[in-house]
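>>> What follows is a predicted protein model with its sequence.
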Amino acid sequence: MIKKTKLTIPMGVIILSVWLACFYPGNSSAASLPGALIRIPGNGKAIIVEKKSQMLYVYSEKKGIDSPIFQAPCSTGKNPGFKTRVGDKRTPEGVYFLKDEFEDRYLTPVYGKKAFPSDYPNFLDLRLGKQGSGIWIHGTDKILKPMDSNGCIVLENKNIIALSNYIHLDATPLIIVEQIDYASKNTLMRTRKKIDRFLEKWTKALAAQSYHTYLSFYDPSYLPNISWWEAWLINRDKAGAQPPEGVEILLENTGIYAQGGVIVVLCDMSLARNDGNKIYLGKRQFFIRQETTAPLIIGDFFQAKDKAFNSGEPPLLAASRMLFQDQSTHKLVVETVQQWMAAWSSKNMDKYARFYTNDFVCNGMGKTAWVKRKKRLARKYDYILVTGKNFKAFPTKDGYTVSFIQHYKSSGFATTGIKQLKLVRQAGEWKIFRENWKGK
């Protein structure tokens, strides 16, 4: 018969076990991730500066945000608290983005080997009446001391150089906090999904719904500029009447960051047709107030427009005009490319040459050298046959780009690949300005 023995666990062990369970739960709900990092896009990075510890951290979602991939001591403003005015020697707190990069040859020694200006004051700072500017991350030629700057974030020179490898201008967030708040993975995922759903609904309202539905996504305290809506509606309806019907607003490479009770979003915004052709507009920034029922936008704008849209006209309008032009133009451009292939296949090289602009350049050759080479090949081969399929044409700022699968076959050579032609309008005709080829 086996005698049962009562197991007695010392009280100290019980207390230690409870303490460890509280601080190291060992499950996915543990509050061990920086709460500001709701999403870091793709291969992007995020910088967090903790003023209390005088430390700078770099995180990457690809590597997992449970631990930084780089960290270094830093120095912030001599005075504690939020920055509110010029000369208060305080470092602001919030979500910012780095706008430029300066090398040491452009800097006085006090800025060290590198410097990165931020976009302080951001939208929220201006709304709260905060003043000041010139908040940078930079190096120093002095010994680094805690809380010794006039408001900038200062690193030792070796660390500012190392940090520069993780910075992508107009994309890498600089998140400055007094103390890092931590959250569980589950909490961050819930917030991420909530914001994703909200932005998806916003894009659908902009692409296909009414003015009133679009405005319902905005906080009553913030009225966005909608002077462009009527013109956008006309272009949008024109697009809906063309096959394939419909338009789409694309938000990609989306970063989502928390600033107190506000969510800061930065993403790449594009306008697309349903056939896959799209035009990149620029980087869009959103400030979204979290509500118990639904989020609301309290500010949105283009942080950086694509260079094609620097004229001052809203990028959405300019792009919609380019993307949704009369389909007869689209058809004419494709027909021009097909006629060019027919001239090439028939070895009518004089007609072939007339499809090119006088300033055409490809592979280092101008039009004269290019046509001379093609004529030499036409004489060399008994026959040439050039065909294409899957034509895609989309407008650019100054013309059209046509891409397609090209199959070339002659009596001595055959190949298939992707051909891309850039066409411009000259003397009432579409002519080839640039040509690119990528073999399969």
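Ah, there it is.

>>> When you work out contacts or count neighbours from here on, use the C-alpha atoms and nothing else.
Will do.

>>> Work out which residue lies at the spatial centre of this protein.
The geometric centre of the chain, computed from its C-alpha atoms, lies nearest to Asp268 (C-alpha atoms, centre = their mean), at 3.6 Å.

>>> Check it against this one:
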Amino acid sequence: MRGLRKYCWVAFVASALLPWNATAVNQDELTARLFVQNKNTNIVERMLVQTLQSIKEGRLQQALDYVDQLLTISPNFALAHLIHGDLLSAKARILNGFGDASVADNGRIQDFKEEAEIRIRNYFDRSRGLTQPNMLVQLSGKQSHVLFVDTAKSRLYVYEKNADDNLKYIADYYVTIGKNGIGKKDQGDKRTPIGVYFASKKLNRPLPDLYGDAAYPLNYPNEIDSFERKTGSGIWIHGTPHDTYSRPPRASDGCVVLSNPDVKALQEILQIGNTPVVIGVNFQWVNPQSLKTQQSLKADLKSEIEQWRKDWVSQDTDAYLSHYASDFFYSDGSLSKWSSYKRQIQAAKPKVAVNLNDVSMFTYPNANRQMVVVDFEQEFIGPALRNVMKKRQYWVQESGQWKILYEGSA
């Protein structure tokens, strides 16, 4: 009876950690998910699920074998050590709670439980790899991948541009975000920002072990962040200390943190530089065939950008300025100052040419109105000047039309 009580508790813990739909899947399907080698599935997570599923089914020795293998692969995986300790202790005594055999700190136990739940929920997500965020996305000719960080799922998703300029799912990884959650506003608030950012190349200077094998800075604060008077800096994608496989879901100072093996898996993408990273919360995940509305919005926006270019070339100042939102801003001021400047330089109707290349577009997540970040290479040719620059604009919906909220160099 005592041994049964020990087993029942361990099985109860496994059942509590496994998501409800994991208990409902067909056994053949479950076996296929657990044991088929899938290049898109992290082997650490796969073996974690194998361990907990074996506990749930009462195969404690097999679970112990699995977790032993897991620790051979990742000897610094604290969650696996916790489960390993519970399994060993269950042979000798009754356990009173998850982590009873290993850790006295209730806060750490809760962190481990949350990490296990998040990892396993993702593993059994039936739509995983078959959907993408319901966003307007267009990669430039120099961008091959886009990264989406869904902070509600503690997950980073990698999508690649295919031959049709659509997105193809590649992989996804568990991430840690800020201790105090999302919505960074102030320096030191230990929150992860929400928005569209671009990752620069790997930092080459020596860094503390906290940042693991690599660190890739994001351009926080971006133009919108600065306009909204958000402060702070140093938001990076980086790894973990070398004695730590992963950190709890909320444990960073605001950075997006992956395990060192996962950071290494992303290095070829990130090392190119200028990699778009869209950080949001509770993305609406849809089938790619359900993106007709976004395709229509993209077509309308492309048309507006082209009309903006034409109105600039024609030197029709009123038509040109009609493309700017009433609350437009730029580095030197507001719409009124911008309008005055443009009217002054276009008064002589100089003949100019403007060409736009390598255009990219990304919906700004969780904004209070429809907003898209547009980057492009702008070639301007005037009577006394030829200039090529990287340009960034933020377009918003105003009274049902696309308007420019911000414009400046990228």
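On my side now, so go ahead. Here the structure is a predicted model, which means the values were calculated and not measured.

>>> coming back round to it: check contacts around the residue nearest to the centre of structure 1.
Going by C-alpha atoms under 8 Å, 6 or more residues apart in numbering, Asp268 of structure 1 touches 250-254, 280-284.

>>> Derive a ChimeraX selection command for the buried subset of the residues you listed.
Only the buried entries of the contacts of Asp268 of structure 1 go into this ChimeraX selection, using 16 or more other C-alpha atoms under 10 Å:
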select :250,251,253,254,280,281,282,283,284
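
>>> which one among the contacts of Asp268 of structure 1 gets closest to Tyr111 of structure 1?
Nearest to Tyr111 of structure 1 among these, counting by C-alpha to C-alpha, is Lys283 at 28.7 Å.

>>> tell me, the top helix by length along structure 2 lands on which residues of structure 1?
Scanning structure 2 for the helix with the most residues, using DSSP state H, yields helix 292-314. Counting by TM-score structural alignment, helix 292-314 of structure 2 pairs with residues 186-208 of structure 1.

>>> Check how far that stretch sits from its aligned residues in structure 2, on average.
In the superposition with structure 2, the average deviation recorded for stretch 186-208 of structure 1 is 1.0 Å (mean C-alpha distance after the TM-score superposition for structure 1).

>>> Can you name the residues in contact with that stretch?
With C-alpha under 8 Å, 6+ apart as the test, stretch 186-208 of structure 1 has contacts from 28-29, 35, 37-39, 213-214, 217, 236, 246-250, 256, 295.

>>> mind listing the helices in the stretch 201-350 of structure 1 by residue range?
For the stretch 201-350 of structure 1, the helices defined by DSSP state H, counting those that start in this stretch cover 211-215, 229-240, 315-323, 327-345, 349-353.

>>> Which of these sits closest to Gln406 of structure 1?
For the helices of the stretch 201-350 of structure 1, the distance to Gln406 of structure 1 is smallest for helix 327-345, at 9.6 Å, taking C-alpha to C-alpha.

>>> Sort out which residues of that closest one are buried, please.
For helix 327-345 of structure 1, the buried set under the neighbour-count rule, 16+ other C-alpha under 10 Å, comprises 330, 333-334, 336-338, 340-345.

>>> ok, those residues vs Met147 of structure 1, which is closest?
Looking across the buried residues of helix 327-345 of structure 1 and measuring by C-alpha to C-alpha, the closest to Met147 of structure 1 is His330, at 61.1 Å.
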